[in-house]
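S.K.: prediction below, plus the sequence it came from.
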Amino acid sequence: MYPQAETPTGAVRGHRDSFGELYRAIPYAAAPVGPGRFHPPVPHPGWSGVRDATRPSPTAPQPVRDFGALDMTPYFGPGWVRGEEYLTVDVSTPAADDGRRPVMVFVHGGGFVTGSNRAALYDGRAFARDGVVLVTVNYRLGVPGFLDLAGAPVNRGLLDVIAALGWVRDTIPAFGGDPDNVTVFGQSAGATLTGALLATSEAKGLFRRAIVQSGSGTGAFTPEQAGRVTAAAASALGVEPTAEAFGEIPDERFLEILPALAGLDLRTGTAPDPLAGLSPFSLVLPVQPADALLGGDVDLLIGTNTEEGNLYGTADPAALGETLFGAGTAKLTRAHARASGGRTHVYSFGYRSTASGGRLGAAHTVELPFVFDVADEPWLHGETGLLGPDPVPEGLAARMHGAWVAFARTGDPGWAEYDAVEFFG
């Protein structure tokens, strides 16, 4: 069955099943082509007739990520699927009618260099089943998304997410969603972007609630740190560090130089490398989001996994997890509780995956199957699966997914508001 929705830029035809309706690859901005890859997002010109929204979109140019024996394709998705029009959203909804249902907008992770809404983990059927309209967002990555260049706006990937939220405000009623009840949520890099939205004036009023999963309120590079990455990229390409020069270079070359950017020493006299060398890209800000939160009444649900660093196989995973996620999450939590009129709720996820011989534990990304209520899917299990060979505890996914839905609906996930002493001492 092929339901249709009428949007301001044109009609789209999706797919209906027992969970609801799915509309894929809907553009929220014009395709970033050539020099336009380094411009702010601009509105899509629209289309005539009915656009086929039954197939997934291309993805942002990105490298292959390898985690050895652990199969992370459900998290990273298919990698680079070529095509110009990748600034798109997928929409899962109970029905494209005049209902005013809670809306959740998901921003994927992947270290600011990989990922897409095509990843199997971001299946929106459980949200549609439970009366929520889920929107999953693609945004620019790597050099086009986050390299700081003269003549280009900074943080173009973040500008894409803001443009997608504007699209939601203007368009989501066509899919049965309530534009006045939007929750933006993200994981890892997507969570860091979500935290930055709380400190970005252009995003004010575009969402009512936010969920930050394993992100950081202190994960941005300083302009000095970003300048080192820019200089290395320009040197590797043999061009000037300007948007004009980079605009003439094909995406393939941007991926080829990534090894030359890996392992740069980004420590300065005033700032450590907030990503501990794991990515040469991040937001570029003069002040960390946790130090620049806007006022308002945005509710926040925020937390981490208890063994985040286990995913990376380092000698001291606990210290890495604290550097990447723990300290920045604690600071953002405290800042929100002080600065916002909205409620602050904290979670800690501790279920230990039995993957990698039981060594993976409650690592980075392990909470996602429970949030999306897909933890029983066979592609997450077995010797190479993210959740390992053992079955997960009965009811855990239903409880966690239910808490996310309840928070999106009412601002209350089902437990008490943040207590600084209890969570962070």
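M.R.: Arrived safely.
S.K.: contacts, neighbours, all on C-alpha from now
M.R.: OK.
S.K.: on the three-state scheme, Glu6 is what?
M.R.: Following DSSP: H, G, I helix; E, B strand; the rest coil, the label given to Glu6 is strand.
S.K.: Asp412 contacts Val405, correct?
M.R.: No - if you go by C-alpha atoms under 8 Å, Asp412 and Val405 don't touch, sitting 9.4 Å apart.
S.K.: which of those two has more neighbours?
M.R.: The residue with more neighbours, out of Asp412 and Val405, is Val405; 24 against 20, by other C-alpha atoms under 10 Å.
S.K.: buried residues in the helix or strand that contains that one, which are they?
M.R.: Using DSSP states H and E, Val405 sits in helix 396-410. Neighbour counts using 16 or more other C-alpha atoms under 10 Å place 397-405, 407-409 of helix 396-410 among the buried residues.
S.K.: here comes the other one, which I'd like you to weigh against the first:
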Amino acid sequence: MRAGTADHTVVTQRGPVRGTVADGLRTTLGIPYAAPPFGAGRFRAPRPAEAWDEVRDCTRFGAVAPQSAELPGSPVWSPGDDDVLTLNVWAPDGASKPLPVLFWIHGGAYTFGSSAQPDYDGSALARAGTVVVSCNYRLGFEGFGHVPGFPDNRGLLDQIAALEWVRDNIAAFGGDPDDVTVAGQSAGGGSIACLMSSGRADGLFRRAIVHSVPDAFFPPETAERLAREVADAAGVAPTAAGLLAATPQALVEASDRVAARYAGDPASGYLHYDTVLYGPVLDGVLLTRDPVEAPSADGAAHPVDLLVCHTTEEYWLMHQVGSMPTVTTDDGLARFAADHGLPPALVAAYRAALMPDAPVLDVYLALAGDAVFSVPTVRLAEAHARAGAGRTFLSRFDRRRTRPDGSPVRAWHAADVPFAFGTLDATGVDFLTGGPADADDRALSRRMVHAWTAFAATGDPGWAPFTGTTRPTVQVWDVPGDRTEGAAPAYALWDGVRTAPPSLP
């Protein structure tokens, strides 16, 4: 234990846990909220964690879900790491009253990532007056792959189980179980859209913060087809028995091979550009409709306030990390649009009205980012406002600058997260933010932390809500100062255009 750090013990419903106290915060990491989802529990809904009597050491993050990703400063998964359904709690030490809870769901294309990523450290948000909770959940095939006779959307069921743990236990950590705000970005934001749409999560949270929501919800036939392809790559039958016989590592490796095949085949449709094989399935049980189009559960008794955000240049990140093919010709741009079911008139409008002198690559990345993230995020907000199921607030992250060498720092996917968490100095964040933070960056981060925590505490982040009928007021996060404006000019061009990808060829 480092100097200046003390122990603290909290008794949960399953048993006592020991965390640390330092710098005015109580931090408890790796608390099981459900049993390990392997062995008899594999591919099933989460089961209660086994109770324990001795004080459990919870001073380190729990194991991450099966995946092949190796992220800077984050733990990696190893075969045999089974106890992956854990969560973490950061809370101010000595709070005089129950505090609002901010529950974070990490992103990662429903395939990689964890709550232990350095930019997800909850310390700054806890110091601002909230109890912060983050959780791991099943990813990839284990969480979202179709297995005949077993529930789809196991990763979402894990998130619901973690929220139920919060309902039942967070008071012991100083949090108010009746004042929970869920927050997430990318796949985490998409997960929250699903939770809002599903009656299974009704009453588990009263507010939601979603950044960069992907319209990536799979029809059952797509999930079944991809499961067959992964099973074939793993050398097993696409049956329950066959898939249960494949180890988690074998399914991770098979998934990577299938994704690589799509990436290498220009004739493979939309997955050639974005090889995300897994996501929430419109299974007719947990999810009965597209959550972007209908975010409020039928018969929900608990209205949910919603705060949304997207970045201005979402897809430049994917280009930078090489996770999508480069398109630099008009023919390639036309093929991309056709593969995504986008009308030629939309491409022409981007070229004529928005980007008349831009290279093809810039148009391609703008279209992709708007199709996958920006437009679905705004549509979610519009649908929520029309439903009258709670107040709705819109924002956009537009912080850009130029490096000393003249190269641009872009407002790309995930760049907003460390600003909202107050983690600008965390390991690996300088890649997302384009370099060390300056005074303007730190001021912007303080404003975003304040907006998140104010919204969690009061439902008001500090600007006017969108009613669904008035012109939207968008809070634009920028340096050196913020501004308000209407929806981005590109949004009007998408009227009547579907963003969800078409069926695979």
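M.R.: The structure has been received and is ready for your questions. Given the structure is predicted, the values throughout are model-derived calculations rather than measurements.
S.K.: on that earlier part again, packing partners for the helix or strand following the helix holding Val405 of structure 1?
M.R.: Counting by DSSP H and E, the element after helix 396-410 of structure 1 in chain order, helix or strand, is helix 420-424. Contacts defined by 3 or more C-alpha pairs under 8 Å, 6 or more residues apart in numbering; DSSP states H and E place helix 420-424 of structure 1 against no helix or strand at all.
S.K.: just give the nearest non-adjacent residue to the counterpart of Arg13 of structure 1 in structure 2, would you?
M.R.: Aligned counterpart of Arg13 of structure 1 in structure 2: Arg18 (TM-score structural alignment). Closest residue in space to Arg18 of structure 2, ignoring its immediate chain neighbours: Thr9 at 4.4 Å, by C-alpha to C-alpha, 6 or more residues apart in numbering.
S.K.: ditto for Arg82 of structure 1
M.R.: Pro58 (5.5 Å).
S.K.: if we can go back for a sec, distance of the residue nearest to Arg18 of structure 2 from Phe173 of structure 2?
M.R.: 10 Å (C-alpha to C-alpha, to the nearest Å).
S.K.: which one of those two is surrounded by more residues?
M.R.: Phe173 (24 against 18).
S.K.: that one pairs with which position in structure 1?
M.R.: Aligned partner of Phe173 of structure 2 by TM-score structural alignment: Phe175.
S.K.: now do the contacts for the residue nearest to its match when sequence neighbours are not counted.
M.R.: Spatially, and ignoring its direct neighbours in sequence, Phe175 of structure 1 is nearest to Ala96 (3.9 Å; C-alpha to C-alpha, 6+ apart). For Ala96 of structure 1, the contact set (C-alpha atoms under 8 Å, 6 or more residues apart in numbering) comprises 3-5, 21, 174-176.
S.K.: turn those into CSV, including secondary structure and distance to Phe185 of structure 1.
M.R.: Formatted as CSV, the contacts of Ala96 of structure 1 follow (DSSP: H, G, I helix; E, B strand; the rest coil; distance: C-alpha to C-alpha, whole Å):
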residue, secondary structure, distance to Phe185 of structure 1
Pro3, coil, 27
Gln4, strand, 27
Ala5, strand, 24
Glu21, strand, 21
Ala174, helix, 21
Phe175, helix, 19
Gly176, coil, 19
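S.K.: quick check, nearest of these to Pro74 of structure 1?
M.R.: For the contacts of Ala96 of structure 1, the closest approach to Pro74 of structure 1 (C-alpha to C-alpha) belongs to Glu21, at 21.6 Å.
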